[in-house]
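Student: coords please:
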Amino acid sequence: MLAQYLDINPEVKAALEAGRPVVALESTIISHGMPYPQNVETALKVEQIIRDNGAVPATIAILKGRLKVGMTHDEIEYLGKAGQAVIKTSRRDIPFIVAKQADGATTVASTMILAAMAGIKVFATGGIGGVHRGAQQTFDISADLQELANTDVAVVCAGAKSILDIGLTLEYLETQGVPVVGYETETLPAFYTRESDFGVDYRLDTPKQVADAMTAKWQMGLKGGVVVANPIPAEYALDKAMIDQVIKDAVAEMDAKGISGKASTPFLLAKVAEKTEGSSLAANIQLVFNNAKLAAQIACEYSR
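Tutor: Here you go, the predicted model:
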């Protein structure tokens, strides 16, 4: 039944059938995360980092209504050029994008869904979505969190995006039974910075330890994902006090303009990039590279 919707790239398919390591990658970062051609260059570099660390990359999107698990260079180029004209696609959007034979860039939630359809267990991204600031009034909570509760994929990220309410995000994950692992850290990284004011559930220090926990969880039938929070390398981290103030100002501007829902994250990230004169974008790229490397190492251990 799935075959009528799903296209698995031949290289990815061969790796999965042989039990070799594969790492899923999202496509919203290509379409909405940065301008062309930087977005395409970054996407291809991320794929190369995964190859250099022993795994096969599978960048995921929806193109002309087909669920693509593993994209060609031409397809990544097409998506990068289309940019924000491509629909940002979460769980609820998938059937409509497919039915309209449209193009969709996958978020963390939808990338997890398509990865799971293909049998991929490890996914590298920038930061997960979460509970937005002021959610007590707006109920603005990312679908990423619910997907983590239900879908058996480990998500390697630089923690929760610092534009979010990190405390409430962790509370939500705890309620849903999603473990938050700190890689070589006991505090949750906050995307642009190596730490926040919040701790993680478990500190693990090697890719094998992460892979062993994933194996135990899923072999026992405990469904749902794992958050592997990997701090941005120290040399690329931004100053915490500075970034907190920039985000506070950006949130106030967003509220004044009445921006909400799926438009809020791109707005806030663009504002942060503007206020930090591009240093946040450079940090974003470096943390994605760092997460890709760790994800490949975890995938290699898991496949063993």
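Student: only C-alpha atoms for contact and neighbour calcs from this point on.
Tutor: Noted.
Student: residue boundaries of the helices in the stretch 1-150 of the chain?
Tutor: For the stretch 1-150 of the chain, helices defined by DSSP state H, counting those that start in this stretch occupy the ranges 10-17, 28-31, 38-52, 73-82, 94-99, 108-118, 135-138, 143-150.
Student: Now do the first one: distance to the chain's middle.
Tutor: Read it as helix 10-17. 22 Å (C-alpha atoms, centre = their mean, to the nearest Å).
Student: how about it: buried residues?
Tutor: Burial within helix 10-17, assessed by neighbour count using 16 or more other C-alpha atoms under 10 Å, is assigned to 12, 13, 16.
Student: Let's compare: structure for the following, please.
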Amino acid sequence: MTSEHLTLSEEVADALAAGRPVVALESTLLAHGLPPGRNLEVGRRLERVVRDGGAVPATVAVLDGRALVGLTPDQLERVCDAGLAKLSLRDLGPAVGLGGSGATTVASTAALADAAGVRVFATGGLGGVHHPLPGETVTWDVSADLGVLAKVATLVVCSGVKSILDIPATLEVLETNSVAVLGYRTDDFPAFYRRSSGLPVSRRVDDPKQAAAAYAAHRALAGSGALLANPVPEAHELDAELHDRLLAEGLELLRTRGVQGSDVTPVLLEHFHTASGGVSLDANEELVVANAALGTEVAASLSELAR
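Tutor: Predicted coordinates:
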């Protein structure tokens, strides 16, 4: 993406020029994944966690036809106000070309971060392959996140994928597209609110330096993206019985409302947050904060490797 369409904040540009660590953060989590008020608190907390770890936060969004990597405090507040569209990679060009605004998903954030030269991106959960709708045997509902990581060599630090998804199929698509799946201090792929999906990761790493070394070599040799799957902190993992009940209720809600596509995750999250009395909301916040902290450590290790 040319500089005509991409704007780096002065802080981000200076850090990249000096070889200092930078961590990208998405904005759809703030605009669509968290309730008003709390979203701004979380957005500020994420940036603070990155700064406290010695890196520069680069929250990504599109505002008034400009793709921004790194936001001012006023821009962050604007992202957290109601009304911003949800922009995946397919939506970036029209939004930028027509002077629009929107919050970036995992797919579009990863692409913009890579275009800016930011290698590490911390988020909550990755999109994936959905289960077929009732009466169907196959689905074409596959998140753009997977296709983007096939061609954009970003390291995405996340807590796996949500349990509503077809996790085995998602892992197969990642494998087909040569996306490395690293488990951080775990042999199991996480399932967002739950620490394990019962499925293995392709490689385990036990400290940020190992993660940085594995990713740097993967980027050089494969040219595709990588996941660093970091389970939700144990103290905030949802109780299995509560999780399964909320999931069953959420799936039924999706079925009765006929919810499909990009609306699935927001509707499901809203049900989890409401029906759990805020317990899942706390888990959501704490897992993304933990991922931002880990991403900061890995970004620092990558800077050391580059030096």
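Student: Superposed, how do the two chains score by TM?
Tutor: Overall, the chain-to-chain superposition scores 0.96 on the TM-score scale (TM-score structural alignment, normalised by the length of the first structure); 301 aligned residues with a C-alpha RMSD of 1.1 Å.
Student: Turn the helices of the stretch 1-150 of the first structure into TSV, columns for distance to residue 169 of the first structure.
Tutor: Rendered in TSV, the data for the helices of the stretch 1-150 of the first structure read as follows (distance: least, C-alpha to C-alpha, whole Å):
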stretch	distance to residue 169 of the first structure
helix 10-17	33
helix 28-31	21
helix 38-52	27
helix 73-82	30
helix 94-99	24
helix 108-118	15
helix 135-138	10
helix 143-150	8
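Student: for these, which one ends up most surrounded?
Tutor: Comparing the helices of the stretch 1-150 of the first structure on average neighbours per residue, with mean count of other C-alpha atoms under 10 Å, the densest one is helix 28-31 at a mean of 26.
Student: how close does that helix sit to the second structure?
Tutor: Compared with the second structure after fitting, helix 28-31 of the first structure deviates on average by 0.6 Å (mean C-alpha distance after the TM-score superposition for the first structure).
Student: So what touches that helix?
Tutor: 39-40, 43, 76, 79-84, 86, 88, 105-107 (C-alpha atoms under 8 Å, 6 or more residues apart in numbering).
Student: Of the residues you listed, just say which sits nearest to residue 154 of the first structure.
Tutor: The shortest separation between residue 154 of the first structure and any of the contacts of helix 28-31 of the first structure is 14.8 Å, and it belongs to residue 107 (by C-alpha to C-alpha).
Student: what's near enough to touch the closest one?
Tutor: Residue 107 of the first structure is in contact with 26, 27, 28, 88, 89, 90, 144, counting by C-alpha under 8 Å, 6+ apart.
Student: returning to that earlier point: what's the closest of the buried residues of helix 10-17 of the first structure to residue 259 of the first structure?
Tutor: Checking those against residue 259 of the first structure with C-alpha to C-alpha, the nearest one is residue 12 at 38.7 Å.
Student: hey, which helix is longest across the second structure?
Tutor: When the second structure is scanned for its longest helix (criterion: DSSP state H), the result is helix 279-306.
Student: Can you spell out which helices and strands pack onto it?
Tutor: Taking 3 or more C-alpha pairs under 8 Å, 6 or more residues apart in numbering; DSSP states H and E as the contact definition, the neighbouring helices and strands of helix 279-306 of the second structure are strand 22-25, helix 38-52, strand 120-122, strand 155-158, helix 208-221, helix 264-275.
Student: As JSON lines, those with distance to residue 288 of the second structure would be great.
Tutor: What follows is these, written out as JSON lines (distance: least, C-alpha to C-alpha, whole Å):
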{"stretch": "strand 22-25", "distance to residue 288 of the second structure": "10"}
{"stretch": "helix 38-52", "distance to residue 288 of the second structure": "8"}
{"stretch": "strand 120-122", "distance to residue 288 of the second structure": "7"}
{"stretch": "strand 155-158", "distance to residue 288 of the second structure": "7"}
{"stretch": "helix 208-221", "distance to residue 288 of the second structure": "17"}
{"stretch": "helix 264-275", "distance to residue 288 of the second structure": "14"}
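Student: out of the contacts of helix 28-31 of the first structure, who's nearest residue 238 of the first structure?
Tutor: Closest to residue 238 of the first structure, out of all of the contacts of helix 28-31 of the first structure and judged by C-alpha to C-alpha, is residue 39, at 21.1 Å.
Student: That closest one matches what in the second structure?
Tutor: Here residue 39 of the first structure is matched to residue 39 in the second structure, going by TM-score structural alignment.
Student: same deal with residue 111 of the first structure?
Tutor: When the two structures are superposed using TM-score structural alignment, residue 111 of the first structure falls opposite residue 109 in the second structure.
Student: just checking, residue 103 of the second structure touches residue 64?
Tutor: No: at 11.7 Å, residue 103 of the second structure does not count as touching residue 64 under the criterion of C-alpha atoms under 8 Å.
Student: Please say which of those two ends up with more neighbours.
Tutor: Legend: neighbour count by other C-alpha atoms under 10 Å for residue 103 of the second structure and residue 64, higher for residue 103 (26 against 14).
Student: distance of that one from residue 97 of the second structure?
Tutor: 15 Å (C-alpha to C-alpha, to the nearest Å).
Student: check contacts around residue 207 of the second structure.
Tutor: Remark: with contacts taken as C-alpha under 8 Å, 6+ apart, residue 207 of the second structure is in contact with 184, 185.
Student: Sorry, slip of the keys, the one I care about is residue 120 of the second structure.
Tutor: Contacts for residue 120 of the second structure (C-alpha under 8 Å, 6+ apart) come out as 22, 23, 24, 154, 155, 156, 157, 295, 298, 299.
Student: Then residue 246 of the second structure?
Tutor: Counted by C-alpha under 8 Å, 6+ apart, residue 246 of the second structure has contacts 271, 272, 275, 276.
Student: quick one: which of the residues you listed is most hemmed in?
Tutor: The most neighbours of any of those, using other C-alpha under 10 Å, belong to residue 272, which has 22 neighbours.
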